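Colleague: everything below, folded, please.
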Amino acid sequence: MSVAPKASKPTWPTPPEGGWTADDLERLPNLPPHTELIDGSLVFVSPQTAFHERAVDFFKWQLQSLAPADFEVFREFTIDIDRQNRPEPDVVVVRGDVVEEEPEQTRFPAEAVLLAVEVVSEDSVSRDRETKPLKYSRAKIPHYWRVENENGRAVVHAFELEPTTGSYTSVGIFRERMKVDAPFSVDLDLTGIRTRHGGNR
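Modeller: A predicted model of the protein is given here:
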């Protein structure tokens, strides 16, 4: 009598017909940290580079120090775009009135978001350059910054929502120094995104 090999159970959850929903991210067990929902599909984050970590830290703390008192800054926090889209910007600036006292809060409504910042990784290039800006602009998020690694240096592509077209328009590409007046006054030394011991990479 031959014994057929036992079929192994799938490691990842199988999507239902029509795809996952924003609420499913709360209910699905054992999801990897920082799982996003894009067009009803789960997106898992790959291991991040040192550049990505430094850039996210830099923008989180710099924006937190510069933001007006009625705004708050978070890193890696999901936002509700619609039923099938719950992306997680690397850094997000939101209205303070949507931040709840309970520590269990896991997401913000898109209409409360002032600025979304994405630091591009090898596996997120098309999402950060194409997919997410489209989602964010349709959700009427006023500002979007995309941070790219250019030979070890940060380059920031800044966009602002153009109200008549509902799409983003470029407000500048910044190397070494970023100075903008919106969403609030910002003057950043981008050369600070580097190793602690410096170097001329």
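Colleague: contacts, neighbours, all on C-alpha from now
Modeller: Noted.
Colleague: and the gap between the residue sitting nearest the centre point of the chain and Leu28?
Modeller: What sits nearest the mean C-alpha location of the chain, by CA atoms, centre = their mean, is Pro89, with 1.2 Å. Plainly put, Pro89 is 20 Å away from Leu28 if you go by CA to CA, to the nearest Å.
Colleague: same question for Ser167.
Modeller: Distance from Ser167 to Leu28, by CA to CA: 33 Å.
Colleague: likewise Asp80?
Modeller: Asp80 is 17 Å from Leu28, by CA to CA.
Colleague: the nearest residue to Ile81 once chain neighbours are set aside: how many residues sit nearby?
Modeller: In space, and not counting its chain neighbours, Ile81 is closest to Ala110: 5.5 Å by CA to CA, 6 or more residues apart in numbering. For Ala110, the count of nearby residues is 20 (other CA atoms under 10 Å).
Colleague: let's see this one next to it:
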Amino acid sequence: MSVAPKASTPTWPIPPEGGWTADDLDRLPNLPPHTELIDGSLVFVSPQTLFHSRAVSFFEWQLQSLAPVDYEVVREFTIDIDRQNRPEPDVIVVRGDVVEDPEQTRYPAEAVLLAIEVVSADSVSRDRETKPLKYARAGIPHYWRVEHEKGIAAVHAFELEPTTGAYTSVGIFRERMKVSAPFPVDLDLTGIRPRRGGDR
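Modeller: Here you go, the predicted model:
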């Protein structure tokens, strides 16, 4: 006599009524690394490409060398926007006075000077539409979106327009990026390219 297999118990967290909150990200067990909260829903990150990894490392290290001493550059760290939104930009520049505790898991959005997102295949709409809208509403002064265009990086730079509360474009940069805000930056974007071969 055969025994019917038992139905497997779902391992995904079941959202409560009204959705998850920013505090839940610190309490839920066994979440995948880099889980974000967008509009009360958990967003899991897909495996990243070589371009994505190189771009994140490039901006982290380059901005660390250029940022004023009272700012910190941090990669892949969540920020509190509101109760239902705790996104994780790929790189942020944040005021140094909020970097207090080695055990902290997030920064307040009002302390963020610049948020950078490197677009992946699964994040196109979030990085182009959802996140910049939320970052602007949270008052983050600068937003850079990094796209992969035929083997090169293209950086779309935006600045918050105070009268409208929306981002306005300050340029699209390929090969070289030179801007004066949020602090003087002059970057050789060709450093993001693979040393040999193509992006895999």
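Colleague: on that earlier part again, the more surrounded of Asp80 and Leu28 of the first structure?
Modeller: Neighbours were tallied for Asp80 of the first structure and for Leu28 using other CA under 10 Å; the higher tally belongs to Asp80 (20 against 10).
Colleague: what does Ala109 of the second structure align to in the first structure?
Modeller: Superposed on the first structure with TM-score structural alignment, Ala109 of the second structure falls opposite Ala110.
Colleague: how close does its match sit to Pro29 of the first structure?
Modeller: Separation of Ala110 of the first structure from Pro29 of the first structure (CA to CA): 25 Å.
Colleague: could you do Leu37 of the first structure as well?
Modeller: In terms of CA to CA, Leu37 of the first structure sits 15 Å off from Pro29 of the first structure.
Colleague: ok, Gln62 of the first structure next?
Modeller: Applying CA to CA to Gln62 of the first structure and Pro29 of the first structure gives a distance of 34 Å.
Colleague: out of these two, which sits in the busier spot?
Modeller: Neighbour tally, Gln62 of the first structure and Pro29, criterion other CA under 10 Å: the higher count belongs to Gln62, 16 against 9.
Colleague: can you report how many residues neighbour the counterpart of Arg146 of the first structure in the second structure?
Modeller: Correspondence of Arg146 of the first structure to the second structure, assessed by TM-score structural alignment: Arg145. Using other CA under 10 Å, Arg145 of the second structure is surrounded by 19 other residues.
Colleague: one more: Glu147 of the second structure?
Modeller: 22.
Colleague: so who does it touch?
Modeller: Counting by CA atoms under 8 Å, 6 or more residues apart in numbering, Glu147 of the second structure touches Val118, Val119, Ala153, Ala154, Val155, His156.
Colleague: the third one reaches Gly191, doesn't it?
Modeller: No - checked against CA atoms under 8 Å, the pair Ala153 of the second structure and Gly191 is beyond contact range at 9.3 Å.
Colleague: buried ones in the longest helix belonging to the second structure, by neighbour count?
Modeller: Ranked by residue count, the top helix of the second structure under DSSP state H comes out as helix 50-66. Buried residues in helix 50-66 of the second structure, defined by neighbour count with 16 or more other CA atoms under 10 Å: Phe51, His52, Arg54, Ala55, Val56, Ser57, Phe58, Phe59, Glu60, Leu63, Gln64.
Colleague: that one vs the first structure, average offset?
Modeller: Taking mean CA distance after the TM-score superposition for the first structure, the mean distance separating helix 50-66 of the second structure from the aligned residues in the first structure is 0.3 Å.
Colleague: how about residues contacting that helix?
Modeller: 72-75, 90-91, 118-120, 146, 148, 183-185, 187, 191-194, 199-200.
Colleague: how much does the very next helix or strand once past that helix stray from the first structure?
Modeller: As assigned by DSSP states H and E, the chain's next helix or strand after helix 50-66 of the second structure is strand 71-75. By mean CA distance after the TM-score superposition for the first structure, the fitted strand 71-75 of the second structure averages 0.2 Å away from its aligned residues in the first structure.
Colleague: how about the buried residues of helix 50-66 of the second structure in CSV, adding distance to Pro102 of the second structure?
Modeller: Output for the buried residues of helix 50-66 of the second structure, formatted as CSV (distance: CA to CA, whole Å):
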residue, distance to Pro102 of the second structure
Phe51, 29
His52, 26
Arg54, 25
Ala55, 25
Val56, 22
Ser57, 21
Phe58, 24
Phe59, 22
Glu60, 19
Leu63, 21
Gln64, 19
